[in-house]
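# Here's my sequence, what's the structure:
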Amino acid sequence: MHVTPFAWILTIVVIVALLAFDYFFHVRHAHIPTLKEAAIWSSIYVGLALLFGVAVLIFGGVDMGTEYFAGYVTEKALSVDNLFVFLIIISSFRVPREDQQKVLLFGIVFSIFARTGFIFLGAALINSFAWVFYFFGLILLITAGNLLRPETEDSHSADNFIIRIAKKFMHTTEQYDGDKLFTVENGKRMMTPMLLVMVAIGGTDLLFALDSIPAIFGLTQNVFVVFTATVFSLMGLRQLYFLLDGLLDRLIYLSYGLAAILAFIGVKLILHALHENNLPFINSGEPVNVIEISTFVSLGVIIGILVITVIASLASKKGRAQSTIAGARRHAVNYLDLDYTADLAERERMYDRLINEEEQLKKLDPKFKKMVREETALLDLIKRAHGEHDAFLKQN
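Prediction:
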């Protein structure tokens, strides 16, 4: 289906309006979103994405609508995986809790601009070179393999080359000044760590796009569908970050599910490349008669894999243990970090969460309690957090 310029303009205007509304009504004034606020706005953004999909289904037809929903679900799943890395970067840079919304919104806006560029570049390549489907398929298969590799300590650190370059060339102050990007220190105008965090988030997102864009092009080559599904999957990601606080650690099988999805789409791309083949060293440059996977089948497989992944993760006792350990560590560290938040209510919330997680640790099966005993650094952090809290209560 041909998408008219008016449809493009209207869609872009709606997206810009939503981003502006998000900034002026939620992010401009630094605050910590409540769980209720995050849940309501996450639901609103998902609802808007689904309504847009229904509109595509009505005006664009069943095939176009199915492509949109398949692309949206895939990109949403990949964006949740991105939240893991955002969480690591934000924690590593000790961004104050009330200022994290601004960092996340910047990351979303940067993602939209960067991925839009990748989308039009990818579309141009596909229109000019049919062999690009082989290349995209290979990227997804390699990415799927990387997701299956065992995690190391490096996988939990914010130390990729983008961040190292940013730290080398961007000299910043040691302390944050609210959510300001620049401040005055000793009479000199200097950058704050907030700007460094934004560069780290934005640069890291470029790496995410390397698997995100080929994945959705494996489901549809309609640029309008690719663009809108990608953008709507990113909208509401800020609210989802706060809504899933603590739940991300529970999704221990998410990487396996995403690996299966990317591998499936990678195979689909290669099959499509064979069907459209014009490379002289494959079948003498003639198309290969292979089966092609329909968008309906793709949508069913993607949803099925995600449902199984989430249910298996939430039902896993090991996942529950790992989630509790990770949550206790994070809340103990944040409580001990005086720069983490100036909001006393948020600090009290963190301490209450830490107490609750301690109770959960005590209820773990014996084989998982061994995991806790081996976490000597964690036990020390919890002990120090209790000491800090007792000292705070005595002073007040």
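# going forward, measure contacts and count neighbours with C-alpha atoms only.
Noted.
# Now find how far off-centre stretch 54-62 is within its chain.
28 Å (CA atoms, centre = their mean, to the nearest Å).
# Show me what counts as buried in it.
Neighbour counts using 16 or more other CA atoms under 10 Å place V54, V56, L57, G60 of stretch 54-62 among the buried residues.
# where along the protein do the strands fall?
182-185, 188-191 (DSSP state E).
# of these, which approaches F135 most closely?
Closest to F135 of the strands of the chain, according to CA to CA: strand 188-191, at 40.2 Å.
# Now the second one, please; I'll put the structures next to each other:
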Amino acid sequence: MDVPTWIWVLTAVGIVALLAFDFIFHVRKAHVPTLREAAIWSALYVGIAVVFGLGVLLLGGGTMGSEYFAGYITEKALSVDNLFVFLIIMSSFMVPRESQQKVLLFGIAFALVARTGFIFLGGALINSFAWVFYLFGLILLLTAGSMVKPESQQSHESENIVVRIARKLFHTSERYDGDRFFTVIDGKRAMTPMLLVMVAIGGTDIMFALDSIPAIFGLTQNVYLVFTATAFSLLGLRQLYFLIDGLLDRLIFLSYGLAIILAFIGVKLVLHALHENNVPFINDGEPVTVVEVSTGLSLSVIVVVLLVTVLASLFSKRGRAQNAISNARRHANAYLDAEYTADPAERERIFRALLEERDQIDRLGPKYRQMVRDERALRELLERAVASHDAAVARGEADRFGPTKIIDRD
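Predicted coordinates:
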């Protein structure tokens, strides 16, 4: 499908307009989005992506349409996996709930710019050097192998090298000043954690691109389809974060499903590289007769693997237990942090959630209670949160809290 320049321009303008609309009408005024708001806008962005895909199917044919949807679904799944890391980074920096939308939108915009650069670079390399398919295939196979290894929160450091350099070179503040990037402390201009967390998000976005771009080039080499599938998978990611925030830790098998998909695409890329081979030391530089994987089969494998892994995660008792434990610790820390949110309704929501999660932990059997890391410290943390709430209610000031900032890192 040869795409005219005017369609490229129109598409780029449309995507920028959607980002601008998101900022002006949702993010500029700091607030905590409701579940209804997040659900409506998430569905709207998915609907836009589907309608665009139907247009590609109608105008470009079945192959192009299948390639777009395969790329979109894969990139969307990888984006959901990226939300785990965003959650860890924002929890580490204790980003106020009202400001998290701005951080996420920055991450999406930065990712879109960075990945666009990678897409055009990847397209140019593929058109010039057939051996790049070998390289992309190897990257995906290595990535798939790394995804099946157990990961801890420490494996996704929020204090990446750029953040550490920024802290050493610039005067930084330990406290937020609304959503400002800079503040004044003792008459000196200081960088707030808001700017640092955006640097951390931007740094991880570049790392994500190194996995996602080879993956989608394994499904289609049409640069326009690669760009649009990637862009539409990122749009709506902010709303999706708030929609599935409490379920992220429950998707315990998602990484295994993504590993299978990336390994599958990696093998497909290697087979395609063999079919197009011009590397001198492989079959004397001649193409190798191999079976190539069709786009239809690729789309089917991606959809089936994602359905199986997501459903298995949602119905898993281990997943429910892990979700309750992780969310209880996170919600208790957030509740005890006086700067986390100024919205009384949001603070009450957090408190009700941690009570429900505490009850879920109490109901865990011996097998799943072993998943609680340092159970005594978690119990003490939950008790402090409950005591803080009871004291506030007793004072008749449930929407006001003292200046002490208590953060438990256990």
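# Can I get the buried residues of stretch 54-62 of structure 1 in CSV including distance to F208 of structure 1?
Output for these, formatted as CSV (distance: CA to CA, whole Å):
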residue, distance to F208 of structure 1
V54, 28
V56, 26
L57, 28
G60, 29
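# about what we covered before: tell me which of the strands of structure 1 lies nearest to I139 of structure 1.
Using CA to CA, the strands of structure 1 put strand 188-191 closest to I139 of structure 1, at 36.8 Å.
# By how much does that closest one deviate from structure 2 on average?
Here the mean offset of strand 188-191 of structure 1 against structure 2 after fitting is 2.4 Å, by mean CA distance after the TM-score superposition for structure 1.
# Quick check: the gap between the residue of structure 2 positioned farthest from its centre and L274 of structure 2.
Within structure 2, D284 marks the point farthest from the mean C-alpha position, 43.0 Å out by CA atoms, centre = their mean. Separation of D284 of structure 2 from L274 of structure 2 (CA to CA, to the nearest Å) stands at 12 Å.
# G257 of structure 2 contacts V304, doesn't it?
No. Taking contacts as CA atoms under 8 Å, G257 of structure 2 lies outside contact range of V304: 9.6 Å.
# who has more neighbours, these two?
Set G257 of structure 2 next to V304 and count neighbours by other CA atoms under 10 Å: G257 wins out with 23 against 11.
# okay if I get the strands of structure 1 as TSV plus mean neighbour count?
TSV is the format used below for those (neighbours: other CA atoms under 10 Å):
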stretch	mean neighbour count
strand 182-185	14
strand 188-191	14
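# With distance to A144 of structure 1 added, can I get those in CSV?
Below are these laid out as CSV (distance: least, CA to CA, whole Å):
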stretch, distance to A144 of structure 1
strand 182-185, 40
strand 188-191, 38
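# quick one, what contacts the closest residue in space to L336 of structure 1 that isn't next to it in sequence?
What sits nearest to L336 of structure 1 in space, not counting adjacent residues and going by CA to CA, 6 or more residues apart in numbering, is A385, at 6.0 Å. The neighbours of A385 of structure 1, taking CA atoms under 8 Å, 6 or more residues apart in numbering as the test, are A332, V333, Y335, L336.
# If we use 7 Å, what do you get?
Neighbouring residues of A385 of structure 1 by CA atoms under 7 Å, 6 or more residues apart in numbering: A332, Y335, L336.
# Check H156 of structure 2 too.
Contacts of H156 of structure 2 by CA under 7 Å, 6+ apart are V85.
# can we see that at 10 Å?
F84, V85, F86, I88, I89, T204 (CA atoms under 10 Å, 6 or more residues apart in numbering).
# quick one: the second one and T204 touch, right?
Right, the one you point to is V85 of structure 2. Yes. Between V85 of structure 2 and T204 there is a contact under CA atoms under 10 Å: 8.3 Å.
# Overlap of the contact sets of the two?
By CA under 10 Å, 6+ apart, the residues touching both V85 of structure 2 and T204 are H156, E157, S158.
# Take those residues and write them to CSV, including distance to F21 of structure 2.
Converted to CSV, the shared contacts of V85 and T204 of structure 2 look like this (distance: CA to CA, whole Å):
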residue, distance to F21 of structure 2
H156, 31
E157, 32
S158, 29
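# Just give me the closest of those to I252 of structure 2.
The closest of the shared contacts of V85 and T204 of structure 2, once distances to I252 of structure 2 are taken by CA to CA, is H156, at 16.4 Å.
# re the thing from before, per the alignment, the residue farthest from the centre of structure 2 corresponds to what in structure 1?
Under the alignment by TM-score structural alignment, D284 of structure 2 pairs with S284 in structure 1.
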